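Participant: No sequence on hand, only this structure:
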């Protein structure tokens, strides 16, 4: 069973209820050429909590499902020093073939059951590094599968390790879930994963990470790339990240950004972070009065649009860009669905709803959205120009405790250790280092 193929597949109890998804496989490397022993699976259960499922409790492993015996300790998984995570740490490593000394990159590893019903890592899928070396491989860049004892180098700390294989295993994962995976990685691997992600994907992940992780990752990027990633983030999230940086670093990044990308961030930085101006995004859906309902619906169908922003459009006199357009009203998407496609948005805009002012405090913004049952609201200055929109997700982000993301990622329902789990992992430690005698 190639382990990268297990990433993200559903985990079920004996009655068929899904309890989570596979995020990684835990193995214990052993001395010499002995095949690593598989200790268990890291399973992510709600809410985004990784837990350890011993391999002894797994009853079925199929291409689209893992079934276990129903016993699962939901104490948060903590990696022991003697343990290795296959997807997080073994994929993309550079190792050496014992037969000819060639250096190759690990694409995947495969585990298989033994006669004693244990599981071990028996095979390694490798490919030549780029540029490829032709000796011993049939074609440039072609991968092949070798036995575990044919490779060496897994126990050596590697700097500059790639992350393509890890990211391929989780390519369909939502940004919030990938952020949880990144948060759990060692600091070294976090930097390597950030380097491998494209700017858009990294921007999405940074928006979901705790403050300390975001600052750490951004600080390890080349400064030009850090500016590019900030440009790819939503203006409100990019501004929040900039506020966490030292003033000199913040200004350097703003200077490296495209002027039209940096301008809205500079405006947002002028407001306190717990005001409507500090909470708002400068990229709501803004339309001219002569826009039709059909055109409005086409705009909010954009899959890259935040769902809260897609819930309404704002009608302004040209130019229809913040902060220059004069605000006329709001049209909610439910109203758009009820009107004939040729109808002009100016004729159905809600002009009675009083917009927010940029200096209004967080509590007032929350009460405004709750009072009118809104998921977003327009922010307008004293001269009637639309500055942006505040969305419910940003309000909740600021109403929750400052460390709520860490709390979700660090949540643990049980503090006690599971005896069977600890016995299995201690036995693996003994196999790797040799048993120790009691004093």
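Facilitator: Nice, thanks for sending it over. Model, not experiment: these values are computed from the prediction.
Participant: use CA for all of it now, contacts and neighbours both
Facilitator: OK.
Participant: so residue 124 makes contact with residue 111?
Facilitator: No: judged on C-alpha atoms under 8 Å, residue 124 makes no contact with residue 111 at a distance of 9.2 Å.
Participant: number of nearby residues for residue 3?
Facilitator: Residues near residue 3, counting by other C-alpha atoms under 10 Å, number 17.
Participant: try this one next to it:
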């Protein structure tokens, strides 16, 4: 099959990238182009790839040897793993151009950029050559005609204009819809602040809650402060209580209390309880919504609760057995049942027959170091937090622990930004 010499940018999003020997390198997250004088097609500089662990790097187009409908292949040589940093007069095609408003020059028609084609020239350079635009009709509920035009037939916005006027997000949201929340957060972090806020406005409450929980501290507090109060409160309600508490703890006291007051009482109550504890203690690390059942629950019923797709994998590894009530703080804690043990027992038997009553618990004031030693000693991914009257307050999962053990800027991990020199393209 001959290599493709024209490809639309939106179709490249998420494509796997391989080295010449077939080794996986990462996935395409955006296309970087250089802003050109009015009327001239911008030159494509390269691709922005996402590689493990959630690091975005730049690969010059001269390193790309093949673009197929299902993958991108790079030439031989080492891949520069320096963290991608956008320069002035550079455009992210997916992140900044899609859904931008343009004018068709010969007719004056207002339109929206819905996709942009990359085309390889005779000199083997790549340019933004064709644009797919949809006309604005001005009539509610009616879509305008879509057509593919040469770049020089549209008046595309300059960077300054992109930063000053609203831009649609429909196409970008379609790209993000196929990505995990953690990958969407990584993509948002790389966008300009204005564009990041526009995308946040377009996400639903539940999806935005998932993404905000994965953002670096500065990004998530900025987004929450940008949202209208009612919308911010709905997003907080959709977050896990421990994530919501972590986010609110980073905000000024007045803003925190205002948002808590706008949340539904049943949603704000567990968040308020978590905010009473220091962030570096077991109480501050725990989630108040583990899987809890009474001793007369059957193993089949307990497994059904653990299988709930809304229960994180680590949290589902233990089912806690308590006297009523089962909402935290619960009645007297009786023990826990390990998921593997439940899978080996007859489904019709009671969960009380599979209890581990010897597993130690953590007090809410246990330090971060004590929690770390506890997980290491008992080889757990989840553990109970009890008060001095043996009521279950919540559970700590290993991912919550790692969030606090890693450096504060771990979500922005990567090598320091450095200039991309012309030699990178050699």
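Facilitator: On my side now, so go ahead. In this text, all values refer to a predicted model and were calculated from it rather than measured experimentally.
Participant: re the thing from before, show me which of residue 124 and residue 111 of structure 1 is the more surrounded one.
Facilitator: residue 124 (23 against 20).
Participant: ok now do the more buried one, which residues does it touch?
Facilitator: Counting by C-alpha atoms under 8 Å, 6 or more residues apart in numbering, residue 124 of structure 1 makes contact with 106, 107, 108, 109, 110, 145, 146, 147, 148.
Participant: residues in contact with the nearest residue to the third one once chain neighbours are set aside?
Facilitator: For residue 108 of structure 1, the nearest residue in space outside its immediate sequence neighbours is residue 125; the separation is 5.0 Å by C-alpha to C-alpha, 6 or more residues apart in numbering. By C-alpha under 8 Å, 6+ apart, the contact list for residue 125 of structure 1 reads 106, 107, 108, 109, 110, 143, 144, 145, 146.
Participant: Filter the residues you listed down to the ones in strands?
Facilitator: 106, 107, 108, 109, 110, 144, 145, 146 (DSSP state E).
Participant: In structure 1, what stretch matches stretch 369-382 of structure 2?
Facilitator: Counting by TM-score structural alignment, stretch 369-382 of structure 2 pairs with residues 363-376 of structure 1.
Participant: Tell me which residue of structure 2 lines up with residue 145 of structure 1.
Facilitator: Per TM-score structural alignment, residue 145 of structure 1 is aligned with residue 148.
Participant: Repeat that for residue 16 of structure 1.
Facilitator: Using TM-score structural alignment, residue 16 of structure 1 pairs with residue 22 in structure 2.
Participant: tell me which element the residue opposite residue 87 of structure 2 in structure 1 once aligned is part of?
Facilitator: For residue 87 of structure 2, the aligned residue in structure 1 is residue 80 (criterion: TM-score structural alignment). Using DSSP states H and E, residue 80 of structure 1 sits within no helix or strand.
Participant: what sits against the residue in structure 1 that residue 108 of structure 2 lines up against?
Facilitator: Counting by TM-score structural alignment, residue 108 of structure 2 lines up with residue 101 in structure 1. Neighbour list for residue 101 of structure 1: empty [criterion: C-alpha under 8 Å, 6+ apart].
Participant: gap between residue 101 of structure 1 and residue 152 of structure 1?
Facilitator: 10 Å (C-alpha to C-alpha, to the nearest Å).
Participant: hmm, back to that, could you report the separation of the match of residue 87 of structure 2 from residue 401 of structure 1?
Facilitator: 30 Å.
Participant: What of residue 27 of structure 1?
Facilitator: Counting by C-alpha to C-alpha, the gap from residue 27 of structure 1 to residue 401 of structure 1 is 36 Å.
Participant: Can you pick out the residue with more neighbours from these two?
Facilitator: Comparing residue 27 of structure 1 with residue 401 by neighbour count (other C-alpha under 10 Å), the higher total belongs to residue 27, at 24 against 10.
Participant: For the match of residue 145 of structure 1, which non-adjacent residue is spatially closest?
Facilitator: residue 132 (4.3 Å).
Participant: Now do the SS call for the residue mapped onto that neighbour from structure 1.
Facilitator: The alignment partner of residue 132 of structure 2 in structure 1, by TM-score structural alignment, is residue 125. Using DSSP: H, G, I helix; E, B strand; the rest coil, the structure places residue 125 of structure 1 in strand.
Participant: With residue 250 of structure 1 instead?
Facilitator: Here residue 250 of structure 1 is recorded as helix under three-state DSSP.
Participant: That one corresponds to which position in structure 2?
Facilitator: Going residue by residue (TM-score structural alignment), residue 250 of structure 1 aligns to residue 256.
Participant: got a list of what that match touches?
Facilitator: Counting by C-alpha under 8 Å, 6+ apart, residue 256 of structure 2 touches 248, 249.
Participant: any idea how far it lies from residue 222 of structure 2?
Facilitator: Applying C-alpha to C-alpha, the value for residue 256 of structure 2 to residue 222 of structure 2 is 14 Å.
Participant: tell me, what's touching the two both at once?
Facilitator: The contact sets of residue 256 of structure 2 and residue 222 do not overlap (C-alpha under 8 Å, 6+ apart).
Participant: what range in structure 2 matches stretch 304-323 of structure 1?
Facilitator: Under TM-score structural alignment, the match for stretch 304-323 of structure 1 is residues 310-329.
Participant: Fine by me, we can end here.
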